[in-house]
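Colleague: got a predicted model here, sequence first, then my questions.
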Amino acid sequence: MESNSKRRGFFKGKLTPFYRAVKGVPTRQYSSKVKPNQGSSTSASISFRVHQDYMISQPKQISYIVPGDKNRENLSQIDNFFGVTGDESVDIKAATYISSVQEPFYNSTCPNVESIVRKVVEEKFSQTFVTVPATLRLFFHDCFVEGCDAPIMIASPNGDAEKDAPDNLSLAGDGFDTVIKAKKAVEAKCPKVVCCADILAIATRDVIVLAGGPSFEVELGRRDGFVSKASRVAGQLPGANFNLSQLNSMFAQHNLTQTDMIALSGAHTVGFSHCSYFANRFYSFSPSSPVDPNLDPTYVKQLKQACPQNVDPSIAINMDPVTPRTFDNKYFKNLVANKGLFTSDEVLYTNRASRPTVVRFSKKQNEFKEAFIAAMRKLGRVGVKTGKHREIKVDCTAFN
C-alpha cells in the first residue's frame, strides 16, 4: 500500500487506515473545505463520495491539506486521490480528522446494533462478572493475532484453529459465549449485516462500562477474516515474564506506544489469572531467592495461600486484590505498592523508563482512563480486514 505521505496531498489528523473507493460500490457523499498550506491562500470546497465500508464512524468534516504552492494543480487531482472517478480502485492509508461523529456506521443497515449487543452483554454480566475480563481478553488476543477480525471465534473439529493455540486455551468461555449470543441477537434483527469483529468490539466497550470504566465511541466497519490457525499464534502475545523492552517491542509492531501499552495493562484491574502463570515468583524465582524481592511480603503470603504448591493449575485469582470488580486505577496503585501479579506488571514500575507513567496513572484516574480510551481505539484498528480478505460471518464460530 502506498504511503499517504508520498501522495500529492494528505489528510490532517488521526490515523484511520483501510479505506477504499471502488467503482460501482454504494458510497456516501461528504463535503469539506480544502485548506491552504502555510504561505498560500488558495482554498476551495470539495465534495467526494466515500465507500460505505470505510472503517470510520462517518466524519462530519475532513480537512485536506495541499502542500506547497501547487494548490491549483492538486485541487484538480482530488477526485483521482479519492478514486471517485471510478477509473481505479484506490487504497489509501489516510489520517482523518474527525471533528464529530455524524452517524453510526450501521445507521441505515442496522441502526440498533449497539443497543442489541448491549442488552445481551448486560444479561450475561448479570449472570457472572467473568464476562468482563473474559470479553476484554478475547478482544485483545483477537487483535494481536492476525488483527481485529474475529478468527479467534472459529471452532475447529480438528483442534487447529486460533482459539486452540496453547496461549489461547486459558481464554474463559464466557467471552466467547457473550459474542455468540450477541451475534445471534443481531442476526435476528439485521441478518448478514454486522460482522463478528464489530460485535466483539462493541461488547468489549460495554463490559468496560459495566465494570465502572469509561464509555467511548467504537469505530465500526470491520470485516471478519478468512484465516484461523493455531500455528500462527506463537510469539504474537505478551508473556507474563516479559521485560519492558520485550513489551514495547511487541506493542510497537501494532503501532502502540509505551503509554498505550501501560494504559492497556490497566485492564488487569478487572482481570484474573491462573496460578501457573505467576507461581514461579514466590516458589522458584531464582537459585538464590525463591521469592521475587520486588514482591510485597504481605502480598506473597496472600498469593501462597491462594496458590499453594502443587495446586490445580486451573485455579485462578484476581489480578487486583483490592477492587477486583471495579474498572479503576487500583492496578497502578498496586504496582507502586509492589503488588503486581505478573513480572510483566511489576516491571512497569520497577523500570525507570515506565515508572513515571505508572505513578501518574496511580494518582490521576482520569488521565489513566483517557489514555485507556485512546489506546483501545488504536488497538481496535490493528489488522482490520477489507476487500477480498474479509466476510460477514453468519455464525461467529464458522466461516461462511
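Modeller: That came through fine.

Colleague: could you use CA atoms for every contact and neighbour count after this?
Modeller: Fine.

Colleague: now do the SS call for residue 31.
Modeller: strand (DSSP: H, G, I helix; E, B strand; the rest coil).

Colleague: can you give me the neighbour number for the closest residue to residue 259 other than its chain neighbours?
Modeller: Excluding its sequence neighbours, the residue lying closest to residue 259 (Cα to Cα, 6 or more residues apart in numbering) is residue 357, at 7.1 Å. Residue 357: 20 surrounding residues under other Cα atoms under 10 Å.

Colleague: can you tell me how far residue 357 sits from residue 270?
Modeller: Distance, residue 357 to residue 270, by Cα to Cα, to the nearest Å: 20 Å.

Colleague: can you get me a residue count around the closest residue in space to residue 154 that isn't next to it in sequence?
Modeller: The shortest distance from residue 154 to any non-neighbouring residue, by Cα to Cα, 6+ apart, is to residue 397 (4.1 Å). Using other Cα under 10 Å, residue 397 is surrounded by 18 other residues.

Colleague: would you agree residue 397 is in contact with residue 161?
Modeller: No: with contacts counted by Cα atoms under 8 Å, residue 397 stays clear of residue 161, the gap being 10.3 Å.

Colleague: rewinding a little: using the three-state scheme, assign the residue nearest to residue 259.
Modeller: Of the three states, residue 357 takes helix under three-state DSSP.

Colleague: go on, the one 10 residues further on?
Modeller: Recorded secondary structure, residue 367: helix (three-state DSSP).

Colleague: pretty sure it sits against residue 361.
Modeller: Yes: between residue 367 and residue 361 there is a contact at 6.3 Å, judged by Cα under 8 Å.

Colleague: hang on, the earlier thing: distance check, the residue nearest to residue 154 against residue 191.
Modeller: To residue 191, residue 397 is 16 Å away according to Cα to Cα.

Colleague: also this one, for the comparison:
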Amino acid sequence: MKTGMLLIVVFATLLVTQKPVTAQLSPLFYARSCPNLQALVRRVVQQAVFQEPRMAASLLRLFFHDCFVQGCDASILLDDTSSFTGEKTAVPNRNSVRGFEVIDNIKSAVENACPRTVSCADILALAARESVLALQGPAWSVPLGRRDSTIASLASANNDIPAPTSTLSQLISKFQAKGLSIQDLVATSGAHTIGLARCVTFRDRLYNFSNTGAPDPNLNRFFLANLQQQCSPSTSSDNSLSALDVRSPNRFDNSYFVNLQFNRGLLNSDQVLASTQNGVAQGLVSLYANRPFQFFRDFASAMVNMGNISPLTGSAGQIRTSCRVVN
C-alpha cells in the first residue's frame, strides 16, 4: 500500500476506533484563530528532523514525559528559577529530554502569526505527530484546545514516568493510573522504533542483571556482544548512545516489535513486553510485528488517548507567550 493511501486509511479508521475525545478539545479549535498553525509546526519540525533525525524521537518523548506528569499541560517546558522548581531536573528527564529549542522555534513562529493564541501544550501535541510523520510514520487528527500549566511537579516527574528498568507489571500499573490500556502501553512503546538511548539506561542488562553479576539471559547473544562493545562496565561510557531499534533507527516502522521477538529489545522496559507474563502484551507484540498497518492504527489511536490525559481547558491555566516561563 502506498504511503499516502496508508495515511488516509489510518486517519479514517481512527474516527471509529479511538476513545471519545475530551469534551472541550477539538481538531478544529484553531480553525479561525490560527488557520495556518499546523503548517507552521510542520515546517519547523521537518527542518529540525532533516538536520538531525534523532530529534523526531526527542520531540515525541517530550510529549510523553509531559502528559504523564499533571496531564498534557506543557509543565515539562518550564525552566527552573530562583523561586520556581520545574521538572527538567527530575531523574527521568535530567540529561535525557531534549528538543526544547525546537519547541521555542515553533512557538516563535506561531506567536508571530497568531499572538497569544496557541498553547505550548498544543504545540507539543502537534510536534509529536509531525515528528512521526517526518520519519514516515502514521498521521492522526490531533484534538486541540489545551491550556498551559502555571505549576510543575518535580515529585510527580520522578514518580509517574515509567523507568527503562521497569517490569511489565510496573508499566501496566503506571499506564492504568493515567487511564491508558495495555494496548496503549504496547502501541506507544513502538515509538522506540526511532531514537537512541544512553548506556546508563541499559548497562545493568549487559553486566549485572537484577544484581546477578551476569547479563540478562533474555538478551540475544549477538546483540549482547555488540552492546558490550559500545557500553563498558564503567561509568565512563554513561553517555554512549545506542539505537533503540538496530534495524531501522531513522524510520518509523514496526521493526521494533520484530526485534522484541528475537530478544533484541534495548531496554528492559522494551523486552518485557514480549514476556509470557502477560498474554495480551505478548499477543500485541506478535500482532504488530506481523501487521504494520495494525501497529500504525493502534499507535495513532494511543497517541490521541495519551493527549487526553487531564488537559487544562476553558479558563484553567493560561496561554504562555514563552513556553519556558509563566506569563
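Modeller: Right, received. Where do you want to start? The model shown is predicted, which means the values in this text are computed figures rather than measured ones.

Colleague: quick check: TM-score for this pair?
Modeller: Once superposed, chain against chain, the TM-score is 0.90 (TM-score structural alignment, normalised by the length of structure 2); 306 aligned residues with a Cα RMSD of 1.5 Å.

Colleague: that older thread, what does the residue nearest to residue 154 of structure 1 correspond to in structure 2?
Modeller: Matched across to structure 2, residue 397 of structure 1 falls on residue 324, judged by TM-score structural alignment.

Colleague: isn't its match right up against residue 81?
Modeller: No: counting by Cα under 8 Å, residue 324 of structure 2 sits too far from residue 81 to count as a contact (10.3 Å).

Colleague: quick one, helices of the stretch 151-300 of structure 2?
Modeller: 154-160, 168-177, 182-189, 203-207, 221-230, 255-261, 268-271, 279-290, 292-307 (DSSP state H, counting those that start in this stretch).

Colleague: reformat these as CSV; add distance to residue 111 of structure 2.
Modeller: Listed next are the helices of the stretch 151-300 of structure 2 as CSV, based on distance: least, Cα to Cα, whole Å:
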stretch, distance to residue 111 of structure 2
helix 154-160, 28
helix 168-177, 34
helix 182-189, 30
helix 203-207, 43
helix 221-230, 43
helix 255-261, 37
helix 268-271, 38
helix 279-290, 40
helix 292-307, 22
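
Colleague: how about these, which one is nearest residue 19 of structure 2?
Modeller: helix 292-307 (6.5 Å; Cα to Cα).

Colleague: now do the helices in the stretch 101-250 of structure 1.
Modeller: 113-127, 131-144, 173-189, 196-210, 244-252.

Colleague: pull the number of nearby residues for residue 225 of structure 2.
Modeller: Counted with other Cα under 10 Å, residue 225 of structure 2 comes out at 13.

Colleague: alignment lookup: residue 94 of structure 2 to structure 1.
Modeller: Using TM-score structural alignment, residue 94 of structure 2 pairs with residue 169 in structure 1.

Colleague: give me every residue that touches that match.
Modeller: residue 163 (Cα atoms under 8 Å, 6 or more residues apart in numbering).

Colleague: how many neighbours does the counterpart of residue 192 of structure 1 in structure 2 have?
Modeller: Aligned by TM-score structural alignment, residue 192 of structure 1 pairs with residue 116 of structure 2. Neighbour count of residue 116 of structure 2, defined by other Cα under 10 Å: 14.

Colleague: for residue 37 of structure 2, same thing?
Modeller: 19.

Colleague: now the equivalent of it over in structure 1, nearest residue through space, not along the chain?
Modeller: By TM-score structural alignment, residue 37 of structure 2 lines up with residue 113 in structure 1. Nearest residue to residue 113 of structure 1 in three dimensions, chain neighbours excluded: residue 186, at 6.4 Å (Cα to Cα, 6+ apart).

Colleague: give me the neighbour count for that neighbour.
Modeller: Residue 186 of structure 1, neighbours per other Cα under 10 Å, totals 25.

Colleague: how far away is it from residue 393 of structure 1?
Modeller: 12 Å.

Colleague: what sits against residue 326 of structure 2?
Modeller: So residue 326 of structure 2 contacts 78, 150, 320 (Cα under 8 Å, 6+ apart).

Colleague: among the residues you listed, which ones are buried?
Modeller: 78, 150, 320 (16 or more other Cα atoms under 10 Å).

Colleague: what does the second one correspond to in structure 1?
Modeller: Think residue 150 of structure 2. So residue 150 of structure 2 corresponds to residue 226, using TM-score structural alignment.

Colleague: verify the stated contact: its match with residue 388.
Modeller: No: counting by Cα under 8 Å, residue 226 of structure 1 does not reach residue 388; the two are 9.5 Å apart.

Colleague: skipping its backbone neighbours, what lies nearest the residue nearest to the spatial centre of structure 2 in space?
Modeller: Nearest to the mean C-alpha position of structure 2, by Cα atoms, centre = their mean, lies residue 61 at 3.4 Å. Nearest residue to residue 61 of structure 2, sequence neighbours excluded (Cα to Cα, 6+ apart): residue 97, at 7.2 Å.
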